[in-house]
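K.L.:
okay, sequence plus prediction incoming.
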Amino acid sequence: MTTDINFAPGELVRARGREWVVLPGSSDDIMSLRPLAGSERELQVLSRSLEIDGITSATFKLPTADRVGPQDEALLLRDAFQMSLRRGAGPFRSAGRISFEPRSYQLVPMMMGLKLDVVRLLIADDVGIGKTIEAGLIARELYDRGEIERLSVLCPPHLVKQWVDQLRTKFHLPAVAVTPSSASRLERGLPINDSIFRAHSITVVSLDYVKSDARRDHYAEYCPELCIVDEAHTCVASEDSHQRYRLVERIAAKVDRHLLLLTATPHSGDDVAYSKLLGLIDPSFRNLIGDAERWNPELRDRLAERYVQRRRVDIEAWNEAGAFPKHEVAVPDATYKLAGDHEAFLELALDYCTATVERAGSDEKHQRLAFWGTLALMRCVGSSPAAALHALTTRSANMGDEPDSSSVLDNFDADGENNDVEPSLITDDTDLAALISLAQTLVAQPGKDPKVMALIKRLRPMIAEGFKPIIFCRYISTAKWVRDALAKEFKKHRVEVVTGELASDDRRAIVDDMASDEARILVATDCLSEGIDLQELFDAVVHYDLSWNPTRHQQRNGRVDRFGQLSKIVRSLLVYGENNPVDGAVLEVILRKAEKIQKATGVPVPLPDDDRKVTQAVLKALLLRRKNVRDGRGRQMSLDFDDVPLVKEMEQKWLDAAERERANRTVFAQRSLRPEDVRPEWERTRGILGRPEEIETFVRRGLARLNIPHVQLDGGGIRLDGARLPSTIVDRMDIPVTGTVRLIPAGGTTDHLHRTHPLVSALADLLIERSLDTMADPDDPSILPRSGAWTTSVVKRITTVLLLRIRHQIATQSESGLLLAEETDAIAFEGANDFPSLLGVEANVLLSGIATQETSMAAKVREVRTALSRIDVWRGAIEERALDRSRALVEDHRRIRDAVKGRGRIDVFPVLPVDIIGLFVLMPELD
């Protein structure tokens, strides 16, 4: 059965015995519909030609006088409709779909993207500023504007789950993980020649799963309209990343594909890698290296429109008070002094290492094997007796293998993973009996380890202040050694250990499970130092083992010192040995200089020593001085390495790189964007959709209406038992609420009470669906009357307030066609006047005025019937109000486009007739 009537988005139709709203994407025959009394989870796609009873026009039913309710029911109905809005009418389409309150600075990349026909951005904000948030806002906005239908995130394997969780919980985008373990399951049941990336519109993909020659072409062919590449520097950073680079280069080659590149370290000192990264945005940027002020001005300005790079001080300059915690560096450091057997073991190990290097002679390969092998042993000795014993008693399977110098020096792996396994000795030297025996003695006396004792001494006051620390160790054996010691000392705390022995999902599961323990301590290797956000559970970092790469320390601190941290203060602490010359060398030449340079320039810059020649030279000098001391030709080893020529050279290169980086950051366009110009529009949109205090009030009223047990908390918030929620609520929740939960109006936890929280959505959908169902049982407590009357002092004459739902069609110049937006509104008429007395917020406020004198039900029904008889007279004013709202929305959109210097035209049209959700008569008090 067909019909000649065509329906536009927002219009009402009747099919299969109920009313529906026509959604964008519908055609003359195939129609996408949402139930008028239901949620978007019940979307249906119907073919008009196959519908036996056809699809016909429908009208929204008016309220009736059959059941006239009191004020509290009217307010609950109003709030339920407001909370149910998903398609916000403001210029930011995504505002109604996110579950957090973004900061002004996080809107800047989205603003920059709105300027571009094809959104291609390099987002290079510092660690902890919120690049995932910024990319997610862009993705959600493009998705809600209809400019993309699919998106994909490419990230290192260990970040896949975190991205899936972030997209689902913060942006309500149903992401699917694509990894080696999940791909076969996702492919099962797909038609031949179909693709995961076409069957699933939103995917988070392990870079290492799709980078291979066998999968690269397939992914590039089916890659969605928007691709987000996280840790983008790993795609260009080294020879090991060539497969990743070829993959992303293929994706970027499609000039109309939206592309977001995310990295906190766009320039690691390698100009070639940097130019390759810029070339992914646009091939013309490949030659932009060196000082940005000397670049071709036209190219530089074009790049500035696509490059976002900000430090904390940049954010603070935008008056973003409270965006980040205050970072305190614990003073003094946690130092310890080796004595007795522990000092003897270090001396014996250093003597062994020095002798081993001497015995290597002039043979170049033997020299390399000896140097790197002894260096690895020195690291283990300084880490813990357990790590030293493991290294001393483990031999490499292949004695001739070259050692992994990258692992010894803490270089970053292309996968973002860290090798935390203790190195094997690459030697056939059997003269280790004395070292092994002494190591076994130390391992048998864990309570006498001076390094652990120094840690415990500094942890006690830190924990007493309420800090929840993460202790970072270099090796697996050390992490377990420290965990065992802390578990004995802090018996009331839950102490867990996470190392590279565990799969990434298991690591995350252990961390997440600690949320239920208020007293918690986490010991981890650097497998947790990059990418994984820990700010909701921990607020202190202890560097138990010094990293030989200062960027690693920044990454460790960045796990807690970041946007979303619930504590106002975070703290970091260094642990090192006063008489350990290896620790001294790392502190003096690397870490202290990094700190000095960052304080002088305000810019954290990677160590310009990628081949680590300086590090090698310093450590060789250390061994030489050890030999001189042993042979009686020098005094005890000095920590002054300025006489090593490469050290001075490296420091100057480092300062030059920092100055160049600071100058480059002043070039880019986000400094000229003014978030304060756009923030009011965002606030207005969020205000229409519901503010935190309004959301909490709605939830409390809704739970009380349905007789669901809950407790109102002092200071705001609600506590309830998820097990006591009725099935009518649970069945409507995308993510179930289980166990006892505390819902707070604002914060960074998963129980943040936002308008898209599953409980809020489920309550709103249930109340609306039941209240609009004319066939529902009137005794059902979830049914709210759509008409009401009460006496109040806020009016002097009988005043009728009509609660409206206005649907708008938004027409843009994009290929997405018409978009649908919705908003609630109110209009008030005094007595029998044909023209409204109050509009919008002012009319809405009348409903909240305190009800006073009792009035008989007969009088209430009479007044409601009188008001209903005036509806046809008021229709003209209602439609004019809808037109005014559409015109206002055009201006809102225009202001945003002007702020970002956007192009194109926006037209907004109301869908008429307007839905009259509720009719409420306010009667003045009798004298």
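P.N.:
That came through, no problem.

K.L.:
please make it C-alpha for all contacts and neighbour counts, starting now.
P.N.:
Will do.

K.L.:
strands of the stretch 701-850 of the chain, start to end?
P.N.:
Here the stretch 701-850 of the chain has its strands, by DSSP state E, counting those that start in this stretch, at 711-712, 718-721, 740-743, 787-792, 799-811, 818-830, 838-839.

K.L.:
and the ones you listed: which comes nearest I148?
P.N.:
strand 818-830 (12.7 Å; Cα to Cα).

K.L.:
relative to strand 799-811, how tilted is that closest one?
P.N.:
With axes from the mean of the first three to the mean of the last three Cα atoms, to 10 degrees applied, the angle from strand 818-830 to strand 799-811 works out at 160 degrees.

K.L.:
looking at the strands of the stretch 701-850 of the chain, which is nearest to I850?
P.N.:
Across the strands of the stretch 701-850 of the chain, closest to I850 is strand 787-792 (Cα to Cα), at 6.0 Å.

K.L.:
dropping in the other structure now:
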Amino acid sequence: MLTDIAPGARILCRDAEWLVKSVALSSDGDRIIEAVGVSEFLRGRRIRFLEELEKKDRKRGLQVLKPEETHLVIDETSGYVRSLLFVEANLKQTIPEDGRIYWGHKAAMDALNYQLIPATKALQMPRQRLLIADAVGLGKTLECGILVTELIGRGKGRRILVVTTKSMMGQFQKEFWLRFTIPLVRLDSEEIQRVRSRLPGNHNPFHYYDRTIISIDTLKQDREYRSYLEQAHWDIIIIDEAHNVARRGKGQSASQRAKLAERLATRSDTLILLSATPHDGKPESFASLMNMLDPTAIANESNYTKNDIHDLYLRRFKKDVLRDLNQSIPERNVEPVEAIASPPEEAVFRKLHDLQLVSIDRGKSAGQLFKTTLLKAFLSSPAAGLETVQNRLKTLQKKLDISTELDQAELTDLAAGLAAIDQGSFSKYQRLIQLIKTEFQWTGKDPKDRLVIFTGRLETLRFLEAELPQDLRLKPEAIARLDGGMADIDQVEIVEKFGYENSPVRILIATEVASEGLNLHYLSHKLIHFDIPWSLMTLQQRNGRIDRYGQTRKPEIRYLLTRSQVERMDEVERIIKVLLTKDEQAIKNIGDPSVFMGVFDPEKEENLTAAAIESGVSAADFAEELDRNAKGEGDVDIFSWFESESGDTDEGVSMDSSQGEPLVETGSLLSLFPSIFQFTATALRFINSQTSPVHNLQINEDEGFIELQLPQELKSRYDRLPKEIQPQDNRLLYLSDRPEDMMRAMEQARTEDADWSAVQYLWELHPLVEWISDRCLFYFGRHQAPVIQLSQGLESDEVIFICFGSFPNRRGTSVLNRWVSVIFKQGKFQRVEPFAETQKRTELGLHELPNSGTVNIDDLLPLRSPAIQQARQYLQQERQRFQDQLNPQLEAQRERLERLQGYHVEQLELRWESDNISANLKQDKQQKERHKIDKIFQDYRDWVELSMTTESEPYLKLIFVIQQA
């Protein structure tokens, strides 16, 4: 095995020269070398080599160019610009080896301290496998983007897969591109068909795109595509709204979503799960998510502690990050809005109160009575109540017994009462119109003042969609609806239109499909619950659509209730008001509103509320019961170990004891240019002076933007990026390096009804910068290093050979990088120093350099071999220090795995002791489970050994030479 192959190395293979971009191990242990063409006819072409296969070809083989044979060349360009660009491009190959934040805090966002903490925590882990479980509205997508940015910068993010819900695909894709320039190709139903038509039948479409986003439901429904996905390997997998892929309940039963996620978890080193509601109160359910992250952590899914898993998740609530948020989210204003039931509605309330369903509700458990279902539907709207009654009558008509006839008579009478409630006597709807027109003084004329109206019932949604345009004097296109029955493309389109200022949409009416994850706050700060969910978790999710990071106006939230003179029916609304009070209490003091009910599942919370209503409990008694649950006095397990005793939820992150906040350290890498803008501008000007200029190039340093027409070589790279980011109709590519300008451009795009901002963020991850960096690496020929003459910072007759050295781990990933200066004086070796010190004393890159073009190369040639020898010796010492620091961590991992494996085996034996099956069958099943445990731990040991042990020989490259002028 050629140990000196690492990112940045130049190799000869198949009679051509290539630049190594990454090195990874295949499933059978062979090294996969990804490279980009350097030779003129292959320039920019990407290819993968299998090292073992190439070595077998004796004629062509695979050769690494030796650093001591590097040709020293004269750079005749003015100011040594070619050399400076070449050196800078090589500097950009440097990979940080610590846990500091180098790029994420510079994204196009107002990054707050707490949003950097997940990346800081993850970078301290052997493998970046983490559940980010922050509460609704705190910016989990952005926290994820910061972490992914850091991983890309460390060479760990070439292939990325994001799995999310249908409605979230477009939003997630935009956030990753506009703020982080991470391009995700959206594989919606249309794109899947397009890719299939372009590829041969036996090709895996997930090898066609490196970075994709896809809906979990699309994968669930498409067996063939799901198979392709499971066969692909990724550097990073992100599962958004991860609670949707958790196993529910005890035992081995799992939904298609859960099975798919469990298989995906094995296809990537890095796994990031995102969810504001990560558990349903059952330890087995939460354990399924933890096992995706680390299958060695939990031995008994029904019995484990916080200490087993605290490294695997991060969870904060609004109250925990108020210091950061006070500048970002104004405190919300929440008010209940009451309607007085009309006479026809009172008649229905009386019928519901007196309703006796002999057959339908016989044997039903608490919270499951159809009578309660009818009440809940009616509290949404008479239309929803009538639909519910009519559907049940159709079912009853198929049965021919006396008991059902009595129920049919009751329901028929109720249906007549519901049908008698017209629009004018629908008091809550009339109160809605009054609220919008009078109290909000809303006319729909201001495109930046839009309404979000939630309802849990589809029939209520249809009623509002039909009636609101006329009563609010709006055109039909001013009302948009969003429900779960819509196609993925339609859902994405509706959400995007609601965020465009030029769009005619003024009101979004949505069911619960819009309650998870969506950003609806750009042009809206008013949200109305037309009906109130009987679940605190659903309330939290709904409110989070406008009460979230990035909201600049005070969120105005209103809850509509209908008050009745029928005492028990009115008590129901008072019980529901208790939920509203507890939700506000949680936001201000507790954090997680679900602790009040302790069942951690929206459907179960609704059943609990229904059971309270059916039992005849008072609102006061219901409130007391919820308070007992929150204090841990009830019978429910509220997963209190999510919170540490000190209130610190940021375990694994160093703390500033004086401030009580986690410390986030940022760092910067060596550079010869003051900014990425200066590097890009200098490189483009230099390219423009060559034989193939960049057309329509405009560089404005005062305003910080660059404009150009895509060169053909760069355009070919864009062809496999999302079509949304490619300049359309031969328009110019416009880039800004100022985050504040980018954020303004995002807002401007929404005012112009644009899908994507025409401005793109100019920073390290942008495809243009990556293309320029690759091109600059080719500015000198095969195995060449330029010589630069400096007039300051060097002693007389001093010569410095600057080398880059790196050690990969045994998985082929670079983990130790050093830039070293080997210093000679009068032809004799003096010392080795870090290049950072050399740059500081010579101020290389800070001043213009006169270039006389007169360099005596012959005197330098004899120094190459001793320079490489000294650099290699220095690097070996650095490697030993690094490995000495790593070895205790490696040993700790070995001991941890040994201890955990023993505990897993112990728990396995305990589980089988009480089983009554035959001894032979028990032994057979136990052996299979033992084999599974052994394989899990052996795979993890292999990963740890390969990842935490460096190769003995460095990759070493002579970059350039400095000589006194």
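P.N.:
Great, that's in hand. Model, not experiment: these values are computed from the prediction.

K.L.:
TM-score for the pair, please.
P.N.:
Remark: TM-score between the superposed chains equals 0.68 [TM-score structural alignment, normalised by the length of structure 1]; 815 aligned residues with a Cα RMSD of 6.0 Å.

K.L.:
R300 of structure 1: which of the strands of the stretch 701-850 of structure 1 is closest?
P.N.:
Closest to R300 of structure 1 of the strands of the stretch 701-850 of structure 1, according to Cα to Cα: strand 799-811, at 34.0 Å.

K.L.:
E842 of structure 1: neighbour count?
P.N.:
13 (other Cα atoms under 10 Å).

K.L.:
also the one 5 residues further on?
P.N.:
The local packing of L847 of structure 1 (other Cα under 10 Å) involves 24 other residues.

K.L.:
which one in structure 2 is aligned with it?
P.N.:
Alignment note (TM-score structural alignment): L847 of structure 1 maps to L844 of structure 2.

K.L.:
can you point me to the longest helix in structure 2?
P.N.:
Longest helix of structure 2, by residue count under DSSP state H: helix 864-913.

K.L.:
by contact count, what packs against that one?
P.N.:
Counting contacts by 3 or more Cα pairs under 8 Å, 6 or more residues apart in numbering; DSSP states H and E, helix 864-913 of structure 2 packs against strand 798-808, strand 814-825, strand 828-834, helix 919-947, strand 955-964.

K.L.:
does L863 of structure 2 touch G827 like I think?
P.N.:
Yes. Using Cα atoms under 8 Å, L863 of structure 2 makes contact with G827 at a distance of 7.3 Å.

K.L.:
which one's more surrounded, these two?
P.N.:
L863 (20 against 14).

K.L.:
would you mind finding the match for the more buried one in structure 1?
P.N.:
Checking TM-score structural alignment: L863 of structure 2 goes with V873.

K.L.:
right, and that match touches D834 too?
P.N.:
Yes. Between V873 of structure 1 and D834 there is a contact under Cα under 8 Å: 6.6 Å.

K.L.:
number of residues surrounding the aligned partner of V357 of structure 1 in structure 2?
P.N.:
Taking TM-score structural alignment, V357 of structure 1 has L352 as its aligned residue in structure 2. L352 of structure 2 has 19 neighbours, counted by other Cα under 10 Å.

K.L.:
give me the distance between L352 of structure 2 and E410 of structure 2.
P.N.:
The gap separating L352 of structure 2 from E410 of structure 2 is 10 Å, by Cα to Cα, to the nearest Å.

K.L.:
now do A836 of structure 2
P.N.:
Distance, A836 of structure 2 to E410 of structure 2, by Cα to Cα: 86 Å.

K.L.:
what does S865 of structure 2 give?
P.N.:
Relative to E410 of structure 2, and taking Cα to Cα, S865 of structure 2 is found at 99 Å.

K.L.:
that older thread, the more surrounded of A836 and E410 of structure 2?
P.N.:
More crowded of A836 of structure 2 and E410, by other Cα under 10 Å: E410, with 18 against 14.

K.L.:
please identify the helix or strand for that one.
P.N.:
helix 402-419 (DSSP states H and E).

K.L.:
contacts for the helix or strand following that helix, please.
P.N.:
Using DSSP H and E, the helix or strand that follows helix 402-419 of structure 2 in sequence is helix 427-434. Around helix 427-434 of structure 2, the neighbours that count as contacts under Cα atoms under 8 Å, 6 or more residues apart in numbering are 337-342, 423-424, 471-472, 530, 560-562.

K.L.:
before we move on, what about stretch 665-674 of structure 1?
P.N.:
108-109, 112, 292-293, 301, 303-310, 899-900.

K.L.:
then stretch 254-264 of structure 1?
P.N.:
With Cα under 8 Å, 6+ apart, stretch 254-264 of structure 1 has contacts from 118-127, 131, 135, 224-233, 251-252, 281.

K.L.:
how about it: buried residues?
P.N.:
Within stretch 254-264 of structure 1, the residues scored as buried using 16 or more other Cα atoms under 10 Å are R257, H258, L259, L260, L261, L262, T263, A264.

K.L.:
in strands, which of these fall?
P.N.:
H258, L259, L260, L261, L262 (DSSP state E).

K.L.:
what about the closest residue to I456 of structure 1 other than its chain neighbours, neighbour count?
P.N.:
Spatial nearest neighbour of I456 of structure 1, chain neighbours left out: L486 (7.4 Å); criterion: Cα to Cα, 6 or more residues apart in numbering. Applying other Cα under 10 Å, we find 23 residues neighbouring L486 of structure 1.
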